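K.L.:
Take a look and give me a structure for this.
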Amino acid sequence: MTNTPETGTDPTAAVTRPKVSAWNIANVVTVIRLAMVPFFTVCLFLPDSGWRITALVVFLVASLTDLLDGELARRYGLVTDFGKIADPLADKALIGAALISLSALDELPWWVTAVILGRELGVTLLRFAVIRHGVIPASYGGKVKTVLQIAAIVCYMWLGVPEPIRWTVMGAATIVTVGTGLDYVIRAVRLRQVANRARAQ
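P.N.:
The predicted structure is shown next:
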């Protein structure tokens, strides 16, 4: 964060704003979520039903940390570029591990996993492709997409959920996933256009 003059005061006087460290509590929670992914995956593949429940609990706790780190970052002014990149990456790692595992267990068609992960990979590459122009933060639609994906995965992990409900929730998650992916493409193009115009001036 750069120092800028305070509005309404002597323009020669600059207000020094403290720089937010990338290693703050919000980002630590994000890193913890990443660390939970391999443990969740191992639990899901273990045959005993007790491990299945453990995997579900770990998945839900990891998903809730997404709300926690975002709230901490906003409430205490801990928003950083690292967090803007690491937070969605942690979400993608958790969701990706769950989808791939469910497909490997023959509980979810591979084409669904391919569509969702193809979108997630595309958006991630797009973020890095335009990062020199600026960071594209997660949108409201992206948050809705994540909630729907989590709900759909829980439906598949929770034994006994009727198949029509599973497919309905997963179908909604897939549609919103693709739709928000197109939105990111539009935002990236606009960001690049704005950056190019700024350089031209």
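
K.L.:
Could you use CA atoms for every contact and neighbour count after this?
P.N.:
Noted.

K.L.:
Leaving out chain neighbours, which residue sits closest to the spatially most central residue of the chain?
P.N.:
Residue closest to the average C-alpha location in the chain (C-alpha atoms, centre = their mean): residue 88, at 2.6 Å. The spatially closest residue to residue 88, leaving aside those adjacent along the chain, is residue 138, at 7.4 Å (C-alpha to C-alpha, 6 or more residues apart in numbering).

K.L.:
structure for this one too, so we can compare:
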Amino acid sequence: MTSAVPNALTVVRLVLVPVVLVLLAADGGADGPARTWALILFMIAAATDFLDGYLARRWAVVSPFGKLADPIADKALVLGVLVVLVAVDGIPWWPVAIIAVREIWVTVGRLLVASDTVIAASPGGKLKTMAQLLAIWLYLLPGTPAWVDDAAWWVLLVATALALVTGVDYTVKILQAARASRTGGRASA
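P.N.:
Down below sits the predicted model:
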């Protein structure tokens, strides 16, 4: 197999990101048809995240494009939707800021050491992503009772805590990889 299918799924996710954001912004928190479409397309985009990674691992077809574009597409989807939710739904900005700083740092840090070391996604990082996606899904559900937003808030707080904990873990791994690269050795990450 080639990396064409996983890479195509990543491209689909990249294309869906601005569409989801525009629909969500156009809805303006009104829970209308634009929000429903934003939710549906968000779910499709989130599914491509899992499917492209699964296929790339199963077929052993990791590509340079995939290594670069996949995390960018993931972060663009999550951070983009969270920022729009701050603007249109008024969710508090500070968890989004913490998550954004963590995501940008970890992505840049991984890319800085990528020529020498691959820092794989940790179980905590995967759990953080699942919590983020669940929180976003709950926030995007149109016409729900207030307790759903309350649940979304608590899940977002869990995602924020996981972002902090895994951010520290990735920082240690990135610094170890950078140190090993300078000394000519390989870091075990």
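
K.L.:
what's the TM-score here?
P.N.:
After superposition, the two chains reach a TM-score (TM-score structural alignment, normalised by the length of structure 2) of 0.87; 180 aligned residues with a C-alpha RMSD of 2.0 Å.

K.L.:
check which helix or strand covers the residue nearest to the centre of structure 1.
P.N.:
Assigned by DSSP states H and E, residue 88 of structure 1 belongs to helix 81-104.

K.L.:
now residue 98 of structure 2
P.N.:
Here residue 98 of structure 2 is assigned to helix 93-112, by DSSP H and E.

K.L.:
Break down structure 1 into its helices, ranges please.
P.N.:
Using DSSP state H, the helices of structure 1 run over 25-45, 49-75, 81-104, 110-129, 140-157, 163-200.

K.L.:
Next, format the ones you listed as a markdown table and append distance to residue 4 of structure 1.
P.N.:
A markdown table is the format used below for the helices of structure 1 (distance: least, C-alpha to C-alpha, whole Å):
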| stretch | distance to residue 4 of structure 1 |
| --- | --- |
| helix 25-45 | 25 |
| helix 49-75 | 21 |
| helix 81-104 | 19 |
| helix 110-129 | 27 |
| helix 140-157 | 29 |
| helix 163-200 | 20 |
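
K.L.:
Could you give the residue range in structure 1 aligned to stretch 62-73 of structure 2?
P.N.:
Here stretch 62-73 of structure 2 aligns to structure 1 at residues 79-90, judged by TM-score structural alignment.

K.L.:
Quick check: buried residues in that stretch?
P.N.:
79, 80, 83, 84, 85, 86, 87, 88, 89, 90 (16 or more other C-alpha atoms under 10 Å).

K.L.:
Name the nearest of those relative to residue 173 of structure 1.
P.N.:
Closest approach between the buried residues of stretch 79-90 of structure 1 and residue 173 of structure 1, by C-alpha to C-alpha: residue 88, at 16.4 Å.

K.L.:
Could you verify my assumption that the closest one touches residue 139?
P.N.:
No: the criterion here is C-alpha atoms under 8 Å, and residue 88 of structure 1 misses it with residue 139 at 10.7 Å.

K.L.:
Next, the mean deviation of stretch 74-81 of structure 2 compared to structure 1.
P.N.:
Here the mean offset of stretch 74-81 of structure 2 against structure 1 after fitting is 0.5 Å, by mean C-alpha distance after the TM-score superposition for structure 1.

K.L.:
Pull the residues that contact that stretch.
P.N.:
Contacts with stretch 74-81 of structure 2, where a contact means C-alpha atoms under 8 Å, 6 or more residues apart in numbering, come from 13-14, 17, 20-21, 24, 42, 45, 49, 96, 99-100, 103, 132-133, 136.
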